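Asks: Following is a predicted model, sequence given first.
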Amino acid sequence: MLEPQDHRLRQREYLLQISRAITAQLDLASLLNLVITYAVEMLAGTSGLIAIYDEEGDDLLRIRASSQLPRDIWPAFAPLLALPLADLPRQGVAVLRDVATDTGLNLRQMIALPLALRQSAVGVIYVFRAALNVDFSANDRQLLQDFANQAAIAVSNARLYQGVLREKQRLDAMIEQSADGALIIDSRWRITTFNKMMEQLTGWTRDEAIGRPCAEVLGIHSDQGVNICLTDCPLQRRPPAENPVAEGRITSRDGREIYI
């Protein structure tokens, strides 16, 4: 049994590790497994799980991580997940008893808290104990709240990332299907997206072009041979133009002169 000071130090250490993992952008399953493993240990539990609401908005909780609960018994917890948190004080014990009977596990006590971020619930964290004579305390609840907050941040970040990824995939598909040559550059003027028509216009393959400065690949020049990309790139003018435009010629790798 850890002394109170040692317990607080361990808690701080675990929360710091979780924060670092979130910053490192580990996958959501790994993050949630880390959270529930540490939460069960800190609350002297025997097992636990984290369930997340479906993004489609159907209010269904689905288990995404657990500690000491094999995946093949997760379906047995469906009646518990279907029970609103507000009903746990009245009905939770009976439902947990049924789950314990179905799984053959010693599940005698339970504490559960919502994973909430900006007043929006994204899931629930549960910790179970086998002992009957050791109730979860107010301190346990506060401790679990800290872990619940970290899990909520992890879920929110993962969903934001997936949303950005879906939008990028949609944009990439639109650009690829365009009948015009199109590319996208980053803040350092390096090419990040290069469609098939640009390959045909420039003679550069996508793999060759991506990551290179756009001035190197395009090299738009005037009729006098002045490289506009290097001397007067409209994207780099200050103050920025509302609708920057550059007109000139590019020389493809096979020697063709193309006006753009």
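Replies: Happy to help now that I have it.

Asks: From now on I want contacts and neighbour counts done on CA atoms only, so please keep to that.
Replies: Will do.

Asks: Strands of the protein, residue ranges please.
Replies: Along the chain, the stretches classed as strands by DSSP state E are 47-53, 61-67, 109-117, 120-129, 183-185, 191-194, 249-251, 257-259.

Asks: For residue 201, find the nearest of the ones you listed.
Replies: Each of those was scored for nearness to residue 201 using CA to CA, and the closest is strand 257-259 (7.7 Å).

Asks: Just give me how far that closest one sits from the chain centre.
Replies: The gap between the average C-alpha position of strand 257-259 and the chain average comes to 44 Å, counting by CA atoms, centre = their mean, to the nearest Å.

Asks: hold the first one in mind and look at this next one:
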Amino acid sequence: MEYQGDLHAKDRLLTSIHKISHLLTRPVSLDTVLTAIVEETAHVFGYDRVAIYLVSKDKRLLECKYEIGFTPEEMEIAFQRPFNLERHECIETLVVKTGQTVYIRDYSTDSRVTYLDRKVSAKQNRFATIAVPLNLRESVIGIIEADRGGYPLVLTEEDIQHLSIFANQASIIIENTRLYEQLVNERNFAENVVQSSPNCILVVNCDETLRTVNPMAQSILGLKQDSVIGQKAPQVLGDPLGKIISDALAGRLTDGNEVVIKHKGGARTILEVSTSQLRSQDGAVLGAVLIAMDLTEAKKTDEWMRRVDRLSSLGQLSAGVAHEIRNPLASINFNIQLLSKRARLDEKSQRIIENSLAGVERIKGLVKGMLDFSRPAPPQLKKESIHRALEDAVALMDSQFAKHGIKVVMNLAGDVPDIVFDNRQIQQVFVNMLLNAMQAMPEGGTVTIETRVGGETKELSRYLSVYLSDTGIGIPRENFSKIFDPFFTTKPEGTGLGLSIAHKILEQHGAHIEIRSRVGQGTMFIIRFPIEGVEKHVPVQDPHRG
């Protein structure tokens, strides 16, 4: 059957070109375009077998992308064995190299047929073929190859011309689809960079409406993208971020400034903020970008390391001072006791002696605290229940709590595993915390003890957390960094060593302690124990706790 180049054929050609061109009016993949080209080639020009090949990006290979009419075995070979444009001499590579259509009417007599052509034709039962180049701006991006299986292929000049016209249009469509896919991939890459960034990224339009809020920004700032996109940034974010964005749109950019974001419940986040403008090619301002790095944990870790260094130095100093005081203090204590027994003292003198002995006992307690702080006993580690240690500590304080009108509420999680710790030392820590809570509530109040495994972040999932809070007078924020320092106290009769010793004990257990407090509302201590055992851990903070 010969293909006749009449008006009807031209009409079908134009219809076919319009059909594949219509693919450019909607987003489609390159595979969809290639499939449509091959199927239209077979349908319009009456070929039984059609294949489309594209030159690889490195221009070394000619790869089969789609074909119809071939057996599964033939298709597998075509897809797995591309032609090498440098080494393979065949009809397909000839078309790419010359950019000219090759029509082989009879493989047995055509001088252009190579050994490789004969080998492939024998396997595919191919007697004749036509291969047209996919030309694009003086380069060949691939070929369309077609035949009628084991039947003769007789084509007129007009038939070949029509197929070439179709192939030229197909080349444009393929290139445009590739460009579209490249743009989509670049856009998706840019979006993935923004979405997966560990930094907070906000993008606003020039009218201050939010355009992009990446997941980290949503997490840090407590935003939901669906509800804030299109809203005015200053109204959504408030100060200081809202003002920083407005300044950026006005050309007043920020570079590495630290800002503090206050959350509901009193939690604070420290951000390092930078801004830049988005501009068009002609320099018009399209919007602004705010990038913020969360420094909260880094600042917390720095403070923790400074505290450790400070406590280490104070520990060494305390050990020296304690040793220097202990020996003369023992002599003073002995002499006062000896004097009280041998001398005949009036009532006033006896009170002086008793007060002196009481003072000596207080100094002895202070010296013991200094030694405990400087050289705490190594923990005797055993796997035990932290709940039992808490309950025992509360039991020790029961009578004191009742005397001062203090109620204890315990919310202990049911899924808390046993952990490795020294029961005596950790009980000492808990008693110290409870004693501080009692002293902060001279008029009575409530102590709440809560345990929890894990938290909102992956880091917190490795910890068992004990939350111990009171409804007392609270601690001023300026004292937060000092309350674990030796000898720091706000109580007239305090030594300032209780929390320092507690911190030292927790440090030996690979645990750490945090504080949350508001003056006039109360204080919460959070102690985090590693579930997997005693290790060196840097502090972590649950961002969703106030």
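Replies: Here it is on my side, so go on. Please read these numbers as outputs of a predicted model, since none were measured by experiment.

Asks: wait, which of the strands of structure 1 is closest to residue 150 of structure 1?
Replies: Minimum separation from residue 150 of structure 1 across the strands of structure 1 (CA to CA) falls at strand 109-117, 8.5 Å.

Asks: Pull the residues that contact the closest one.
Replies: Strand 109-117 of structure 1 is contacted by residues 85, 93, 121-132, 135-136, 141, 144-145, 148-149, 151-153, 156 when judged by CA atoms under 8 Å, 6 or more residues apart in numbering.

Asks: List buried residues within these.
Replies: Burial by neighbour count, judged by 16 or more other CA atoms under 10 Å, picks out 93, 122-129, 136, 144-145, 148, 151-153, 156 from the contacts of strand 109-117 of structure 1.

Asks: quick check, distance from stretch 341-356 of structure 2 to the centre of its chain.
Replies: Stretch 341-356 of structure 2 has its C-alpha centroid displaced from the chain centroid by 71 Å (CA atoms, centre = their mean).

Asks: Can you give me every residue that contacts the residue nearest the centre of structure 2?
Replies: Residue closest to the average C-alpha location in structure 2 (CA atoms, centre = their mean): residue 198, at 4.9 Å. With contacts defined as CA under 8 Å, 6+ apart, residue 198 of structure 2 is in contact with 216, 293.

Asks: Could you report the separation of it from residue 293 of structure 2?
Replies: 8 Å (CA to CA, to the nearest Å).

Asks: One more: residue 369 of structure 2?
Replies: From residue 369 of structure 2 across to residue 293 of structure 2, the span is 42 Å (CA to CA).

Asks: neighbour-wise, which of those two wins?
Replies: Each of residue 369 of structure 2 and residue 293 has its neighbours counted (other CA atoms under 10 Å); residue 369 has more, 22 against 19.

Asks: Next one: residue 90 of structure 1 relative to residue 96 of structure 1, how far apart?
Replies: 12 Å.

Asks: The two: who's more crowded?
Replies: Between residue 90 of structure 1 and residue 96, counted using other CA under 10 Å, the more crowded position is residue 96 (21 against 9).

Asks: isn't that one right up against residue 80?
Replies: Yes: between residue 96 of structure 1 and residue 80 there is a contact at 6.8 Å, judged by CA atoms under 8 Å.

Asks: Pull up the aligned stretch in structure 2 for stretch 19-28 of structure 1.
Replies: Stretch 19-28 of structure 1 falls opposite residues 21-30 of structure 2 when the two are matched by TM-score structural alignment.

Asks: Mind listing residues that contact that stretch?
Replies: 33, 169, 173-174, 176-178, 181.

Asks: Of those residues, just the buried ones, ChimeraX syntax please.
Replies: In ChimeraX, selecting the buried portion of the contacts of stretch 21-30 of structure 2, with burial taken from 16+ other CA under 10 Å, looks like this:
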select :33,169,173,174,177,181
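
Asks: From the contacts of stretch 21-30 of structure 2, which land in helices?
Replies: Using DSSP state H, the members of these that fall within helices are 33, 169, 173-174, 176-178, 181.

Asks: In JSON lines, list those residues along with distance to residue 424 of structure 2.
Replies: Written out in JSON lines, the entries for those read as follows (distance: CA to CA, whole Å):
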{"residue": "33", "distance to residue 424 of structure 2": "75"}
{"residue": "169", "distance to residue 424 of structure 2": "85"}
{"residue": "173", "distance to residue 424 of structure 2": "79"}
{"residue": "174", "distance to residue 424 of structure 2": "76"}
{"residue": "176", "distance to residue 424 of structure 2": "75"}
{"residue": "177", "distance to residue 424 of structure 2": "73"}
{"residue": "178", "distance to residue 424 of structure 2": "71"}
{"residue": "181", "distance to residue 424 of structure 2": "67"}
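
Asks: Not counting its neighbours along the chain, what's nearest residue 437 of structure 2?
Replies: residue 470 (5.8 Å; CA to CA, 6 or more residues apart in numbering).

Asks: Surely the one you found and residue 450 touch.
Replies: No: contact status for residue 470 of structure 2 versus residue 450: not in contact, 11.7 Å apart, counting by CA under 8 Å.

Asks: More neighbours: which of those two?
Replies: Taking neighbours as other CA under 10 Å, residue 470 of structure 2 and residue 450 compare with residue 470 leading, 26 against 16.

Asks: so who does the more buried one touch?
Replies: Going by CA under 8 Å, 6+ apart, residue 470 of structure 2 touches 437, 440-441, 445-448, 522-524.

Asks: Could you say which of the strands of structure 1 is packed most deeply?
Replies: Among the strands of structure 1, ranked by average contacts under mean count of other CA atoms under 10 Å, first place goes to strand 47-53 (a mean of 23).

Asks: got the angle for it vs strand 61-67?
Replies: Regarding strand 47-53 of structure 1 and strand 61-67, their directions subtend 150 degrees when assessed with axes from the mean of the first three to the mean of the last three CA atoms, to 10 degrees.
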